[in-house]
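with the input below, show me the fold.
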Amino acid sequence: MSETAHVTNETAGRVLTIRRLFNAPPALVFDAFTDPKRMLQWMGPRDYPASYVESDLRVGGSWRACLDSAASGEKLWHGGVYQKIVPGRHLAFTFAWDQESGITVGLETLVDITFEAQNDKTLMTFRQSIFDTPENCSSHVQGWNSAFDRLQELLEQD
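Okay, the predicted model is just below:
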């Protein structure tokens, strides 16, 4: 009797990848992801802008933010730990939704971002993985893209 092996892609639909070309050099885009004052200016979708950001930018250091809905008053806390930091080139950190108290209540994912110089612009490749379901993954697409639209506007002001 022969056995048949079935190969499946267990991460199908559970990895979010977004590529954006920003009209700014890599050092400036990287700074927007790591300086809490800059993060407050773009982090979060338009309808849930960040109202609080703290960051201990070092491998093993933590970050934390709160997104606020102007319409409902809902607060969405989230945070994580920095895994890799290469100024102007690469940033990786964990990401999980939590409570105001800091207790993690959501699935922890890994956000891995590269910043590649394209003349005087930056090609950002943003990857967040691995989500528990394809639906949970796709629910982050609109939020991140809205935040990246806000980031582009901020970078155009510099």
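
alpha carbons only for contacts and neighbour counts from here, please
Fine.

I'd say Phe33 and Trp42 touch.
No. The pair Phe33 / Trp42 is not scored as a contact, 9.3 Å apart, by Cα atoms under 8 Å.

hang on, Ala27 packs against Pro87?
Yes. Under the criterion of Cα under 8 Å, Ala27 makes contact with Pro87 at 7.0 Å.

picking up where we left off before, among Phe33 and Trp42, which residue is more densely surrounded?
Trp42 (23 against 17; other Cα atoms under 10 Å).

this one next, for a side-by-side:
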Amino acid sequence: MSNTTEIHVDPEVPLVRITREFDHPVDKVFRAHTDPALVAQWMGPRSLTNEMVRWDCETGGGYVFVQRRGDEEYAFHGSFHDVRPGELIVQTFTIDGMPDGVALEKLRFEPLDGGTRTRLTTTSLVDSFEDRDAFVAGGMETGVVEGYERLDELLDA
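Just a heads-up that it's a prediction; the model follows:
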């Protein structure tokens, strides 16, 4: 893969910033984040499958999805606070069973090279450094890196 995923853990606030470029225009990258059939094909590590229970990616909407590997099951939910097509998604992210560990996430889509490429910058802010570190240690790097590799493959197809 020519594009690498950069994960930066902020030392001053409990925030993680993820930056990734894609060799596709913003409209395609944005659609892959908002269409539940597409999201299910790329989100998370290769070893997990996704079931999109609900995915209403619009301002005021929400989502519930489940990831599975054999007998393991991980459920997530959140709300879409602001969705601006081709530009921005602001959402919450919660792992079921950890109700106090809510992350506030902002996904910013930026056109590059005359609109032929996209830079996606995601920030995830949580309540404490402990929550942030647990979030990162819980497989974030594998899930994000492999998920974006899968997204590249989907966009290339």
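
hey, which strand is longest across the second structure?
strand 72-84 (DSSP state E).

residues in the first structure aligned with that strand?
Against the first structure, the aligned range for strand 72-84 of the second structure is residues 74-86 (TM-score structural alignment).

name the element the spatially most central residue of the first structure belongs to?
Taking Cα atoms, centre = their mean, the centroid of the first structure lies closest to Val111, which sits 5.7 Å from it. According to DSSP states H and E, Val111 of the first structure maps onto strand 109-118.

list the buried residues for that strand?
Buried residues in strand 109-118 of the first structure, counted by 16 or more other Cα atoms under 10 Å: Thr109, Leu110, Val111, Asp112, Ile113, Thr114, Phe115, Glu116, Ala117.

what does stretch 39-58 of the first structure give?
Quick answer for stretch 39-58 of the first structure (16+ other Cα under 10 Å): 39-46, 48-55, 57.

could you do stretch 138-146 of the first structure as well?
By 16+ other Cα under 10 Å, the buried positions in stretch 138-146 of the first structure come out as Gly143, Trp144, Asn145, Ser146.

now the helix or strand harbouring the second one, how far from the centre of its chain.
So the one you mean is Trp144 of the first structure. Here Trp144 of the first structure sits within helix 134-157, counting by DSSP H and E. Distance, stretch centre to chain centre, for helix 134-157 of the first structure: 9 Å (Cα atoms, centre = their mean, to the nearest Å).

thank you kindly, that will do.
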